[in-house]
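>>> here you go, sequence then predicted model.
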Amino acid sequence: MARLQRERDEARAQNLRKPGSKARVLRWTASIVLLVLLALLAFTTVPAFYLRTQLLDTDRYVATVAPLAADPAIQSEIADKVTNQITGAVDIQGITKDALDDLGQAAPRVASVISGLAPVLSQQTTDLIHSAVADFVAAPEFQDLWTRVNREAHQAVVSAASGSNDGAVSISDTGEITLSTKDIIDGVKANLTQRGVGIASQIPSIDGQITVAQAPALPQILTAINTFDKLSPLLGWLTALCAVGAVAVAPAGARRRATGLAGLSIAAGMALLAIALVVGRFLYLDAIPPDSLSPAAAESLFDTVLEPLRTTLRLVFVVGLLIAIAVFLAGRSSAAIWIRQGFARAGDYLTGRIGAHEVKPWQRMLARHRRVIEAAVIGIAALVLILWQYPTAAVAIWTAVITAVVILAVELLCRPAIVTPHPTGPAPDQVSQAAPGGQNPAGGQDAPE
């Protein structure tokens, strides 16, 4: 036994000293380096394209944040802020007290009764104003106002680098992005006037502000946005080149494995990006003072604006996993062969036509060209994901499911032609099926790469 082990060790050492072993190690090293770069580039490229297609596209951004107008947390935040701005600009308690004093002088008998009602009536007036504000932010008019203001906000952020901070949106030196409440207050004033609330005439023209975001490092963020916008096409090409290069430089016979590792690298990059978003969300919420924006409103803003990025990273993550799974199932490992053989046996069982009926000519033709057909199906699926303007994770999953169903249908329909001998000779895969070695789902031998 010791002698046999020694001979094995000597043979292994001799193989390592072969001229091709060093080149193989170098190829794998280069491939692994490119795979690491692929994961890092995927981690960077997806946010870069999100910035380019989402944050720097006014229509897309407005469409994303439009549902926030109906978000209870946002409506409650705006109602509270606007109410505080109105009550801060109008001395409601003073006006109420003066009115009660005038009433007491006109009717001395009730003066003692109404003298202490000023605080109560002041609070009721404040509640009435809050109710009017809440009704306004829940009305369709506020939906239109919210869309317009956010369109101006987007344009202000994009043009902030040039110092243009005019309009309903302003960006302070401390990185606060605020929305003007002037139009909201004017709408509330008109609403109160229609209700017959006399104090509405006392509300002055107020140009208050509501903080919707705060980033002390806003100048650096804007610089990063502009940089990513310019680099996004280059990052996309570099990501594709790294994926192709990692497979191309892999040793001969290992390119299939390198392809699967490329898919896993992309998925790993998306997993890191998901973790980074969780950390960034925590830091963002922790940096906003509660007195400037409530935690619930801040969460709604952050989650809504970044939802397209989350959707994209899920899509890319699913695509990366699908690549790795497809490569694994096409591999020569015992597990992959066992799975393929299981599919083949299941196909034989489902068709139930092995030797029982004459094989149709179209089945033989389908068996001869099934690989070309399956490759075309996969190519069409890839084009769908590439050409789909804004694909989601659901689009990727359904594309993969439909592709798998079509390929499975092709394999099942042509299965009788594969396992049934042709009258004038063996079927296209009959010889390979009888050959030694592992079999693929179609009954053929797993050929080396």
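Noted; the coordinates are in hand.

>>> for the rest of this, base every contact and every neighbour count on C-alpha atoms.
Noted.

>>> buried residues in the helix or strand where Gly245 lies, which are they?
Per DSSP states H and E: Gly245 is located in helix 218-248. Neighbour-count burial for helix 218-248, with 16 or more other C-alpha atoms under 10 Å as criterion, is recorded at 218, 222, 225-226, 228-229, 232, 235-236, 238-239, 242-248.

>>> repeat for stretch 367-375
The neighbour-count check on stretch 367-375 (16+ other C-alpha under 10 Å) flags 367-368, 370, 373-374 as buried.

>>> next one for the comparison:
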Amino acid sequence: MPTRLRNARNTRNARHGLSAALIALACLLVPFGALAAWVTYGLADTGRYVTAMAPLAADPAVQGAVVDTVGAGIVHEVAPRLDHELGARDERGAVRPFVYDAVRSFTRTEAFHTAWEAGNRAVHDAVLRALEDGRDRTVTVDLAPVTAQVKRQLADDNIPLAQRIPVEHTAVPVLPAQELDRLRKGYQVLEVAGFWLPVSAAVLAATGIAVAACRRRAVTATALGTALGGAFLLLAVAIGRRLTLADLPEAAHRPAGGAVYDALTHTLRSVSWLLIALGLAVALACRLTEFLARRRRASAAPAADPAPGPTRARV
């Protein structure tokens, strides 16, 4: 084999190997980059978080969880006072269903939607400030404004006992200090990765396609790898949902937990399906263009000359 031909073949093999390695690494970074970007630019943004959570105020499972939690809290605070004022210990049982019915009615009002958004905004702001200020402390939030809004709405609806609901500025813990430190470290890593992982994936993919000996095949491989990364991300979201709901202490609140999880991961699932659709569409387009190019070359090739027949000998 001539030296020049051998060198050309070695160069082509090296380009194949380098291109495959770069494209494989780029496709591996795709799901992790999408996940990091979702956390950094989705969950960490208060406006987007509140917007994602807002529709849950009309979800029956979420409303049921709110009724159980808020109703239990009101009964815990109000019933002992009624026992003291009315001098009847059995008033607790009479008050409990009434309070629950009142809270259930309140969850169907427009004021509840406003209180829901205000509460979510307050909690998100408190957690975000704790992640950014670097202090080790238990994250708390003052829900007195939300409670006051609930009390005012119940009073406007002429609900008895509404004026007895206490509005106290109590620091409600939402995140313990030991969990905050671990969460802060993860948040700092994701904040950096949310920008650099997608950029790195794009640069690696572009470089892999540029150095490939056959760029159409490199684009096809990149597209299929991107679709595979989207499918992997979609599977990870489904597994995460299952594990998250399994960790909930109360099975009765799992429908509400599932609704919250689905609302928060809606953008991530949409990105996953977009990666799958885009990757498959580009791969199909590459195969189609390759097929058309082959047909064009075949039709442009000159027809082979017919084989000459036997010549007759002259007489």
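Perfect, thanks for sending it. As the structure is a computational prediction, the values presented were derived from the model and not from experiment.

>>> just the buried residues of stretch 367-375 of the first structure now: which is nearest Val278 of the first structure?
Nearest to Val278 of the first structure among these: Glu374, at 39.3 Å, using C-alpha to C-alpha.

>>> thought Val405 was touching that closest one, still the case?
No - when contacts are counted by C-alpha atoms under 8 Å, Glu374 of the first structure is not listed as touching Val405 (10.9 Å).

>>> and the helices in the stretch 201-315 of the second structure, which stretches?
215-246, 254-264, 266-300 (DSSP state H, counting those that start in this stretch).

>>> number of nearby residues for Asp98 of the first structure?
Asp98 of the first structure sits with 13 neighbouring residues when counted by other C-alpha atoms under 10 Å.

>>> so which helix or strand takes in it?
For Asp98 of the first structure, the element it lies in under DSSP H and E is helix 92-106.

>>> how far away is the counterpart of Ser131 of the first structure in the second structure from Arg287 of the second structure?
Residue correspondence to the second structure (TM-score structural alignment): Ser131 of the first structure is matched to Asp101. Note on Asp101 of the second structure: its distance to Arg287 of the second structure, by C-alpha to C-alpha, to the nearest Å, is 62 Å.

>>> sorry, back to before: can you count the residues close to the match of Ser131 of the first structure?
Neighbours of Asp101 of the second structure (other C-alpha under 10 Å): 13.

>>> part of a helix, is it?
Yes - assessed with DSSP: H, G, I helix; E, B strand; the rest coil, Asp101 of the second structure lies in a helix.

>>> what separates it from Leu5 of the second structure, distance-wise?
Here Asp101 of the second structure is placed at a distance of 86 Å from Leu5 of the second structure (C-alpha to C-alpha).

>>> same check, this time on Val192 of the second structure
47 Å.

>>> again with Arg12 of the second structure
Computed as C-alpha to C-alpha, the Arg12 of the second structure to Leu5 of the second structure distance reads 11 Å.

>>> which one of those two has more residues nearby?
Taking neighbours as other C-alpha under 10 Å, Arg12 of the second structure and Leu5 compare with Arg12 leading, 16 against 10.

>>> map that one across to the first structure for me.
Aligned partner of Arg12 of the second structure by TM-score structural alignment: Arg24.

>>> so what's the residue count around the nearest residue to that match once chain neighbours are set aside?
Using C-alpha to C-alpha, 6 or more residues apart in numbering and skipping the chain neighbours, the partner closest in space to Arg24 of the first structure is Pro251 (5.6 Å). Pro251 of the first structure has 19 neighbours, counted by other C-alpha under 10 Å.

>>> cool, Ala36 of the second structure as well?
Per other C-alpha under 10 Å, the neighbour tally for Ala36 of the second structure reads 22.

>>> what helix or strand does it sit in?
Using DSSP H and E, Ala36 of the second structure falls within helix 3-38.

>>> got the angle between that helix and helix 254-264?
When axes from the mean of the first three to the mean of the last three C-alpha atoms, to 10 degrees is applied, the directions of helix 3-38 of the second structure and helix 254-264 differ by 130 degrees.

>>> next secondary structure after helix 3-38 of the second structure?
As assigned by DSSP H and E, the chain's next helix or strand after helix 3-38 of the second structure is helix 46-53.

>>> residues in contact with that next one?
With C-alpha atoms under 8 Å, 6 or more residues apart in numbering as the test, helix 46-53 of the second structure has contacts from 42-43, 117, 120-121, 124-125, 260, 263-264.

>>> got TSV for those residues, with distance to Glu168 of the second structure and neighbour count too?
As requested, those are exported to TSV (distance: C-alpha to C-alpha, whole Å; neighbours: other C-alpha atoms under 10 Å):
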residue	distance to Glu168 of the second structure	neighbour count
Gly42	32	19
Leu43	30	18
Glu117	20	20
Asn120	19	17
Arg121	19	17
His124	21	21
Asp125	20	16
Val260	28	19
Ala263	31	18
Leu264	30	21
